[in-house]
Structures are given as structure tokens and as C-alpha cells.
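Trainee: Next comes the sequence, and after it the predicted model I'd like to discuss.
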Amino acid sequence: MPTVPAGAPLPSPREPYEHRSTAESFGSDAERYDRVRPGYPEALVRRIVRGSPGRDVLDVGCGTGIAARQFRAAGCAVLGVEPDVRMAEVARRLGTEVEVSAFEAWESAGRRFDAVVAAQSWHWVDPVAGAAGAAGVLRPGGRFAAFWHVFGPPAEVAEATATACRRAMPDSPFDFAALARPSTDPYRPVLDRTREGLHEAGGFGEPEEWSFAWERSYTRDAWLDVLPTQGTLTRLPAHALTGILAEVGSAIDAMGGHFTLRFTTVAISAVRTDDRPDRPASRAAAGRAGGRPARP
């Protein structure tokens, strides 16, 4: 879910892409991010690949290349676009070709793709300029797909996290109590805005939504390795983060030292139609930003 660092204004759930500093805070520990963040259901990857006319994939906001590696393993040629050079460096080292840019300002140089995907990243892209850019680089019949993980830790872990975060960040505008009462559909505003962006940009058939349920077990140490990569915590001072991890760790110890986390990966996808002329991504973004490329 889009989150904000301590002391920052709370973004509208419909416009998290305006908070670029938060979007680019995950690279503060890119190696850890790649090591601990989960991949994506193979069924989702197969559905995108089988529903695309070919194997050329553009990965928007590719991060360290977690999803890109899965598409490469499925036989695809993948190009990543990533605004954070630290994340891009890890992705390149692990075999993904990456160009450093915000997607709204990226130059396609006439290249075309069979699929444009965004794994845990499309909420950081202007939904209309992004959709126009995706339409401009997709071949007719090509597929756009953006997807996110929805999950909620056990109540004991969620409550300990909320309490510790309130103590460490008393002035934060973030509603930490929401951690203890997770929404059953936290990405609904993002999914709806993505759908609206696809409609407004044009060039796509009617979007459809998919979901994939799965689970993963975490030990105490494994979960405490994940927590610093969450958006609320990526910019915390070390001493504050240490206190939060200690409190959450105690809660997991009381549960026997491990727990099972249930995930649902939600996706919105649409197929590029042939009802509009191709436009380069950069021109689409410029139109949205009043004649200038969108701010990276």
C-alpha cells in the first residue's frame, strides 16, 4: 500500500505518484529489498505471457528486477525502466537490462513491446500519462498489466507494529491504527484510478481484474528483515527502527517464533487495441504535463 515517511504530508490514495521521494526511498537498502521482498505467483506470469502476442516485455518501475527475472525465466526478453539508480544497479548485476528514468519521462526511441508490466509500482506513475505511454509502446494486441500484493500479518504482529510505530513516529500523519485493522481491499482506490487512466488515455480494451491467493511462512528473523523495506520505515533513523524491530520481534517470539502470512496478488490488465495512432511514451507524458516531461 502507498505509505509516507514520518513528518511528510499524507498523500491522497488517488495520487500517490506525486510523492516521488517516497517512491524512491526503497533504494536506501536495495540489496535487502531484493533479498527479502517476495516474488509473484507463477500463474500470474504465465497468464500475462500467454495473453501477449510475443515475448518482448517492458517492466515499469522494475526495482531490483524481482518480477523481471520471473518473466525472463518464462522465456521473455525484458527491459526495465527504473527511476532509482541504486535499484537499477542491483537489477543490472542480476541480469536485467535497465534504463534509469521515471516512466513518464522515458524515451522509447521507437521501440515496441508485447507486454508492459508494473509490479508493485504503478501507483507511483501518473495514471493517465502512464497509460498513454504504455499504449504508445505496445504493439496492437499487446497487454498492459499492473499488480500488487495485498497482505495482513496476524493480529498480534499487526498490533505490535502499530504500537511501536506510533511510539517511534508520534508526529507522523500516517494512521498506524490501520495496520491493526487492514482493509480487505486496500488497493481499490489504486485499481480504480488505474482503470480510469486506461479509459482516459484510450487505446485499450475494457480492463479486467485478476487475483491470486497464496501464503508464505516467516520466522521472527525473516520478518524483521522484511520490515525495514516497508514504505513507512525506509527513511527512519536507525535507533527508531531498532526499537520497532525489537517490539515486533517480541510479539513474534510470543507466538512461537514464526507465523504464516496470507497474500492475495491483485492485478488489473487491458489489451492494446488498434483504434489510435502510436505515440512515444515521452510525448504522451509531455501532453499530460502541459508540454513538458513529467518530473522524475
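Mentor: Looks like it came in fine.
Trainee: from here on, contacts and neighbour counts on C-alpha atoms
Mentor: Will do.
Trainee: Which residue, neighbours along the chain excluded, lies closest to the residue nearest the centre of the chain?
Mentor: With distances taken as C-alpha atoms, centre = their mean, the residue of the chain nearest its centroid is Gln120 (1.6 Å). Take Gln120 and drop its neighbours on the chain: the residue closest to it by C-alpha to C-alpha, 6 or more residues apart in numbering is Trp148, 4.7 Å away.
Trainee: take a look at this one as well, against the first:
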Amino acid sequence: MPTVPPERARPSERESHQHRQAAESFGSDAERYDRARPRYPEAMVDRIVAGSPGRDVLDVGCGTGIAARQFQAAGCTVLGVDADARMAALARQLGSEVEVEVATFEAWDPAGRTFDVVVAGQAWHWIDPVAGAARAARVLRPGGRLAAFWNVGEPPPEAAEAFAAVYRRVLPDSPFNLQGTAKAALDGYQALFTKAADGIREAGGFSAPEQWRFDWEWSYSRDAWLDQLPTQGAFTRLPPDTLAQVLEGVGAAVDAMGGGFTMRYATVAVTAARTGAA
């Protein structure tokens, strides 16, 4: 989700990893998802690979293979796991050497296989943080690295305010935090970073988790921004007429800014190394 933080925390609601319908909604337009979603900084990919004992990568929640192809380009062999068969099929199609197995990570059978790296791009919040970390520990070789990472978009203030006004008008009861400001985005994701780190600590078998941050920018035209907006979790299950209202309002806001804007991204990885014997 480039600019939309995860669902607001409410004591009576389930954790994000229990919202299976939301987690598995992205495959409704897998081609758009792959085309429009932002990639990840090469510097992060290189640092993850450099901090691992080898180049056998397990990509958890691999989706259409965006991160998998980037790790392949860095010289890695990648196996993907995804709960959505539609996303997995496109990942196989687009990555000539990407193998993908369809399963939730918690239920996935590694069949004795082990890896040097377990990564999860924009997906770890859909996985039980303790069970996921424990499973990662079981499949990682000694010294292997777990790295869960997210792109967090920080739109210009005028864009954030304009988009938030559209969301308040069209989606006043959304369970997602749609304030749209850079601070809201980072604050919303910080809860995910903390939860991921706490899960790693509770699962055991890892060094102390760290946060790595990589800052970069990407310029969007009106059409490019509207292309990716329906792939965000807040919008994937909206009725078509409601989504059309969102796109119309956001498109008008981008037009008012001159037809485009530059997004500042912070890509944050929560990462730890496997300790002890295999």
C-alpha cells in the first residue's frame, strides 16, 4: 500500500493477519497490481543479500513476483509462496525462473527445504507475526536473514490534503486510516514495524531485530497514480461506483496540481539474522 496505512487499530477488531478476505483481494486485478505497484530500492535488496550466507531466497506473500524478480536480478534463486492462486500464476508467467507454491505461510509445507533469506514485501502484516517468525526460523540456515519490508509513501502536503478530502467525502466510514499525510502514513506503519519486531523476539532463534530505512522518490502522472490506486487495500473491494467516485475526485485533485506530483518513499525493512544451529 504505497500511501494508505493499514487498518486503524481498534481493540474489538481482529488483527490484520486475520483479515483473510482483505489479504486475498489483491488478485482481483493481478496485472494492474504488478504494473502499477512501486518496486523496492536496489540498495535494500543488495544489503539483504550481502547480509545473508547465500542466495537461496524464500519470498513470503510474493504476490505477482515484484520483489522476487528483483532478488533474481541480484543473482538469487527464489521460491515464492502466496495464498492467492491468481497472483501466483502471474508471478510464474512474468518470472521465467520463479517457482511459486500456493499456500498461506502458516500452513505451507517446506518439505525439508532450507533457505539463506526469507523476505516478505508488503505482506508480513497479513501473517501471524509470531507464527510467521517461528516458521521462518525453522527454514532458515544458520546466519540466514529474515527481512520484512514495506514501502511507505509520503505525498506532498497539498496532495495529501486534497486526497484526504476526497476520502472523507466518499469513504467516511472506511476502517482504513485515510488521512493521507506523511506523518499519518509513517505512524500507521510504525505499528507494523513494532509488531513484526516483537514477533521475531517472541519466536526466538534470531538476533535482535533492526530497522533499515531507504529513502527515494518517484514521479507520478495523473494516469499512473489512478492506475495504482485500486490496488491499495483500502480500495480493492469497493463497489465499482464508489471506486469511480474516488478516482474521479483524486484525478481532479492531481489535475489541480498540474497533472502530476512527486512521491517521497521510505522503504523500511524489519530484519534479523538466524542464530544457533539448524
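Mentor: Received it, and whenever you're ready, just let me know what you need. As the structure is a computational prediction, the values presented were derived from the model and not from experiment.
Trainee: Once they're superposed, tell me the TM-score.
Mentor: Scored against TM-score structural alignment, normalised by the length of the second structure, the superposed chains reach a TM-score of 0.92; 272 aligned residues with a C-alpha RMSD of 2.1 Å.
Trainee: hang on, the residue nearest to the centre of the first structure packs against Ala145?
Mentor: No: taking C-alpha atoms under 8 Å as the definition, Gln120 of the first structure is not a contact partner of Ala145, at 11.0 Å.
Trainee: Going along the chain, name the helices of the stretch 1-150 of the first structure.
Mentor: 20-23, 30-36, 42-50, 66-73, 85-93, 127-137 (DSSP state H, counting those that start in this stretch).
Trainee: whereabouts in the second structure does stretch 35-46 of the first structure align?
Mentor: Counting by TM-score structural alignment, stretch 35-46 of the first structure pairs with residues 35-46 of the second structure.
Trainee: Please enumerate residues in contact with that stretch?
Mentor: 2, 66-67, 70-71, 74, 151, 214, 216, 224, 227-228, 231, 267 (C-alpha atoms under 8 Å, 6 or more residues apart in numbering).
Trainee: Tell me which residue of the second structure lines up with the residue nearest to Gln120 of the first structure.
Mentor: Checking TM-score structural alignment: Trp148 of the first structure goes with Trp150.
Trainee: Also Ser250 of the first structure?
Mentor: So, by TM-score structural alignment, Ser250 of the first structure is matched to Ala252.
Trainee: Make a markdown table from the contacts of stretch 35-46 of the second structure and add distance to Asp46 of the second structure and neighbour count to it.
Mentor: A markdown table is the format used below for the contacts of stretch 35-46 of the second structure (distance: C-alpha to C-alpha, whole Å; neighbours: other C-alpha atoms under 10 Å):
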| residue | distance to Asp46 of the second structure | neighbour count |
| --- | --- | --- |
| Pro2 | 22 | 23 |
| Ile66 | 15 | 20 |
| Ala67 | 12 | 22 |
| Gln70 | 10 | 19 |
| Phe71 | 8 | 23 |
| Ala74 | 7 | 14 |
| Asn151 | 16 | 25 |
| Phe214 | 12 | 15 |
| Trp216 | 15 | 12 |
| Ala224 | 27 | 14 |
| Asp227 | 29 | 16 |
| Gln228 | 26 | 18 |
| Thr231 | 27 | 24 |
| Thr267 | 14 | 22 |
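Trainee: Most widely separated two among those?
Mentor: Ala74 and Asp227 (27.9 Å; C-alpha to C-alpha).
Trainee: what about Gly95 of the second structure, neighbour count?
Mentor: Neighbourhood size, Gly95 of the second structure [other C-alpha atoms under 10 Å]: 18.
Trainee: Now it: closest residue in space, sequence neighbours ignored.
Mentor: Excluding the flanking residues, the one nearest Gly95 of the second structure by C-alpha to C-alpha, 6+ apart is Arg69, at 6.3 Å.
Trainee: what's the answer for Asp227 of the second structure, then?
Mentor: Ala36 (6.2 Å).
Trainee: Which SSE is immediately downstream of the biggest helix by length in the second structure?
Mentor: As assigned by DSSP state H, the longest helix anywhere in the second structure is helix 182-203. Heading C-terminal from helix 182-203 of the second structure, the first helix or strand you meet, by DSSP states H and E, is strand 210-221.
Trainee: Roughly how far does the nearest residue to Gly75 of the second structure once chain neighbours are set aside sit from Trp108 of the second structure?
Mentor: Nearest residue to Gly75 of the second structure in three dimensions, chain neighbours excluded: Arg55, at 7.1 Å (C-alpha to C-alpha, 6+ apart). Distance, Arg55 of the second structure to Trp108 of the second structure, using C-alpha to C-alpha, to the nearest Å: 21 Å.
Trainee: ditto for Phe193 of the second structure
Mentor: For Phe193 of the second structure relative to Trp108 of the second structure (C-alpha to C-alpha), the value is 24 Å.
Trainee: Then Arg37 of the second structure?
Mentor: From Arg37 of the second structure to Trp108 of the second structure the distance is 26 Å (C-alpha to C-alpha).
Trainee: Counting neighbours, go ahead and name the busier of the two.
Mentor: Arg37 (19 against 14).
Trainee: Any figure for the gap between the more buried one and Val119 of the second structure?
Mentor: 17 Å.
Trainee: cool, and Glu99 of the second structure?
Mentor: For Glu99 of the second structure relative to Val119 of the second structure (C-alpha to C-alpha), the value is 15 Å.
Trainee: who's more crowded, those two?
Mentor: Higher neighbour count among Glu99 of the second structure and Val119: Val119, with 28 against 18, using other C-alpha under 10 Å.
Trainee: Cool, thanks, signing off.
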